[in-house]
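J.: The following comprises the amino acid sequence and a computationally predicted model.
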Amino acid sequence: MLARTKAHEDAGQYAQGLTVLAPVLADAELTAYKPLHAEALLRRGSLEMNTGDANAAHADLEQAARVAITAGHDTVAAQSLSRDLFVRAALLHAAAAALEDAGMAQAMVERVPGEQPLRAEFLNNLGVAQIDAGKYAQALESLSASLAIKQDALGEDHPEVAYTLANIGYLKMAEYRYEEAAATSERALTLTQRSLGPTHPTAGVIEYTLGSALRKSGKPSLARQRLEHALELFAANSTQGGREYVHFDLGFSALALHDPMQAAQHFATAAALTAARGGDKLTEAYLHEAYGDLAQAQGTSPGPAASTVSRWRCAAKPWAPSTSTSRTPACATARCCCARVRPTRPSWSCAPRWRSARRPSPPAAPRSPRTSS
């Protein structure tokens, strides 16, 4: 049953995977067989990470690590700690705290000799955390090492390679290197479509990142095509997390194409989605900026919403990494528009991103985009 659950996860069928896993986890708890219990908790935490349920994922992965360590199941302990690193940094916005505890995950990975893919996943997730902490040079080193290991151990066409490529694209976005981000994201997308299929949820997250990079590099028409297709994939896969950010980018693309009416529709949808999930200060600041730009395009008064942009950005400061004193509010806002791949796929941070953990969300995703393996 665990193998069947993983098959659902690999196929992007996260809800089905959770359904299949439920009786396995119940049996493991009843029998008190710790190795099985740890594996089931790891599997559930990974599925929750991919659906964007950050709090549940963190709780399960943390418990999986504890149970695995008690049972002497080093591989599960290492993978649980590695994926929890991604969840805490990318989904719970606690990169600095996650990096403080990264040494434990690294120590557990080193206890499992010969597991190169496991080491690659840890390095991918470490790189995502370093991006969110503003440590871009260290992130590039970690992600490059992860990519090299994956290519050597798994082959050039493995989806794990796409996840880390997507996260490198996310890093280039954070550094304002939008054309390079677009090229890297397109490479990751092509590989994802070839290895996982053109309709896989990860393909949608990476295509969103590509569209965002194209918009920021001054190609709004191409960006709109990519973003609209990404939105279609989100709908086809019932992907909820991160949809507001796709609408934000579509709105800004519409403004660049002198279509304020369409921009207004996308910004209204983004506002409704943000309100439905409870919102956060950083996204609300982005929303105020969007309406300010829309008012300017329409030649009307920005009104109170736009006038409070700077105040919202100041309020959003706690979302920025504690070490990023040089990070400007504009940079903090920009990270909302790109997805990283999860530890093993895309996941969304402020939106999605990729873990090496299988996610890109958002700002989840690729796992390994804002992605973990």
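T.: Received it, and whenever you're ready, just let me know what you need.
J.: can we go C-alpha only for contacts and neighbour counts from here?
T.: Will do.
J.: For the closest residue in space to Tyr14 that isn't next to it in sequence, grab the count of nearby residues.
T.: If you skip the residues right next to it in sequence, Tyr14 has Leu47 as its closest partner in space, 5.7 Å away by CA to CA, 6 or more residues apart in numbering. Residues near Leu47, counting by other CA atoms under 10 Å, number 29.
J.: Pull the contacting residues for Leu47.
T.: With contact taken as CA atoms under 8 Å, 6 or more residues apart in numbering, Leu47 is in contact with 9, 14-15, 17-18, 57.
J.: And Ser253, by the same measure?
T.: For Ser253, the contacting residues are 215, 220-221, 223-224, 263, taking CA under 8 Å, 6+ apart as the criterion.
J.: Am I right that it is in a helix?
T.: Yes. Applying DSSP: H, G, I helix; E, B strand; the rest coil, one finds Ser253 inside a helix.
J.: residues of whichever helix or strand Trp312 is part of that come out buried?
T.: Taking DSSP states H and E as the criterion, the element that holds Trp312 is helix 309-315. Going by neighbour count (16 or more other CA atoms under 10 Å), the buried part of helix 309-315 is 309, 312-313.
J.: With stretch 107-118 instead?
T.: By neighbour count, with 16+ other CA under 10 Å as the criterion, the buried positions of stretch 107-118 are 108-110, 112, 116-118.
J.: could these go into TSV alongside secondary structure?
T.: Shown next, in TSV, are the buried residues of stretch 107-118 (three-state DSSP):
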residue	secondary structure
Met108	helix
Val109	helix
Glu110	helix
Val112	coil
Gln116	helix
Pro117	helix
Leu118	helix
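J.: structure B:
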Amino acid sequence: MRQRTSAFEPAEAALTEAYFAAQKLGDAELLADAALAVLSVICEVHKDPRDAEPWARHAEAAIAAAGKNPRSSAALHKALGTIAMRSGDYVRARREAEQGLELSVAALGDDHLEVADFSNNLANVAFFEGRYEDAIELHLRALEIRRDQLGAHHPNVGDSYNNLGAANHDLGRYQEAALDHHQSLAISQAAFGRMSHDVAASHNNLGGVYHRLGDPEQAIAHYREALEIWAEVLEPDHPDVAYAHHNLGNVLHDQGRDDEAAAAYERALAIRERALGPDHPHVAYTLTNLAVVDEAAGRRPRAREEFERAIAMLEPVLGAEHADIATIRDNLGLVLRRQGELDAAVAMHRSALRIHLAKLGAEHPQTATTEYGLGRALRAQHDREAIVHLQRACDGTPASESELVEERRSVLAAAEAELGA
């Protein structure tokens, strides 16, 4: 999506007219092609995935009537996978991408651009499921095919760099992620100019990287640039606008500007609930971050309710062993500790740590944060095991986050003095 939604309206109208003309002619293959074309445009530009469902049914019926051509069937799987991703149904999205990939490889060969597209889509599913290494492998496959077939500066190559950067970011490889997103930004700016959706997406992702690298001013600058562009090229309640507000809230919270952070999260939450529905996973993520701000402001009963609601929303979609579920449990453990429910807090932190070690590894910054939470809960119980976890937290905290390193070392020193080194 590289321009305002309204720019696609004439194309959608013309393709819809072509579909009904093909229907009158009784040409099944032409009807299938027209239905897929309309569906493709709707999937590209409509914020509500439900808008595409009727056309998915039209396309499915037309393809069946035309004899299930493998390429048409693959195109349908691609569209259905897009609908499923936007609906937060990652199980269905994975199934559609796998079936489409199998059809495309059989019909077109290993190095066709359709194979790259399905590899990219399957990687996006793996990313949301927390299988980041799988996501990187699939994105690299898509990148290699696109670069060979389209050239190093094609926008689709930029998309691959953007997606690869997101996976590296979630694995804690922030320098690699920054390089990926800068590469994507350069390609998109050269292709489309400043005012494009792709450029805004790269700025948004760079904001996340600089946030993690401990450069909040750069992060805020990139987020504000993304919001300024998206305000021009997207509708005001588009989910991507919510994404930038959500991320801006993250940086503002880390700077202690919690009133501004809460306002950003509330804007993101309102957009996501309108555009995606109240039970969508992205709603749960914003709810989680709003809960973090509420906890910091001392609104612990409200924060606890928000964390518990987010877990209830995400577990059916992601599974109980997902790294994101573990992070929310870790945050809930903090609330429980501060409410004096120490046994429950320790149990929550241990559960989160077990998952983070399995999914992210001992060296990941999020694992260090979970070690820290468990260490503080154990210290509150006067348990010397706290020192082990606090030391691991200090060792695993990135040196670039100097204030966090200092805070954690101070807590470790106090625990050693209190409990005995």
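T.: Nice, I can see it. All of these numbers come straight from a predicted model, not from anything done at the bench.
J.: OK, contacts around the aligned residue in structure 1 for Asn120 of structure 2?
T.: When the structures are aligned by TM-score structural alignment, the residue of structure 1 matched to Asn120 of structure 2 is Ser82. Contact analysis of Ser82 of structure 1 by CA under 8 Å, 6+ apart lists 102, 105-106, 121-122, 125-126, 343, 357.
J.: try 6 Å this time
T.: When contacts are counted by CA atoms under 6 Å, 6 or more residues apart in numbering, Ser82 of structure 1 is found next to 105, 122.
J.: And it, how close does it get to Glu179 of structure 1?
T.: Note on Ser82 of structure 1: its distance to Glu179 of structure 1, by CA to CA, to the nearest Å, is 30 Å.
J.: same question, Ser324 of structure 1
T.: Ser324 of structure 1 sits 24 Å away from Glu179 of structure 1 when distances are taken as CA to CA.
J.: now swap in Asp280 of structure 1 and tell me
T.: Distance of Asp280 of structure 1 to Glu179 of structure 1, computed by CA to CA: 29 Å.
J.: Aligned counterpart of Ile187 of structure 2 in structure 1, please.
T.: Taking TM-score structural alignment for the superposition, Ile187 of structure 2 sits opposite Ile149 in structure 1.
J.: Next, the mean deviation of the helix or strand its match falls within compared to structure 2.
T.: For Ile149 of structure 1, the element it lies in under DSSP H and E is helix 136-154. Here helix 136-154 of structure 1, set against structure 2 after superposition, deviates by a mean of 1.4 Å using mean CA distance after the TM-score superposition for structure 1.
J.: In stretch 67-80 of structure 1, which of the residues would be classed as buried?
T.: Taking 16+ other CA under 10 Å as the basis for neighbour counts, the residues of stretch 67-80 of structure 1 that come out buried are 67-69, 71, 73-80.
J.: What's the end-to-end length of it?
T.: 10 Å.
J.: Over to stretch 191-207 of structure 1?
T.: Separation of the first and last residues of stretch 191-207 of structure 1 by CA to CA is 12 Å.
J.: State the span of structure 2 onto which it is aligned.
T.: Under the criterion TM-score structural alignment, stretch 191-207 of structure 1 matches residues 229-245.
J.: neighbour-wise, which of Asp280 and Glu179 of structure 1 wins?
T.: Glu179 (20 against 13).
J.: which one is that one nearest to, not counting chain neighbours?
T.: The shortest distance from Glu179 of structure 1 to any non-neighbouring residue, by CA to CA, 6+ apart, is to Ser217 (5.9 Å).
J.: Show me what that neighbour aligns to in structure 2.
T.: Structural correspondence for Ser217 of structure 1 with respect to structure 2 (TM-score structural alignment): Gln255.
J.: Same question for Arg194 of structure 2, what's its three-state structure.
T.: When the structure is split into helix, strand and coil by three-state DSSP, Arg194 of structure 2 lands in coil.
J.: Going along the chain, name the helices of the stretch 201-350 of structure 2.
T.: Remark: helices assigned in the stretch 201-350 of structure 2 by DSSP state H, counting those that start in this stretch are 216-233, 239-254, 258-276, 281-296, 300-318, 323-338, 342-359.
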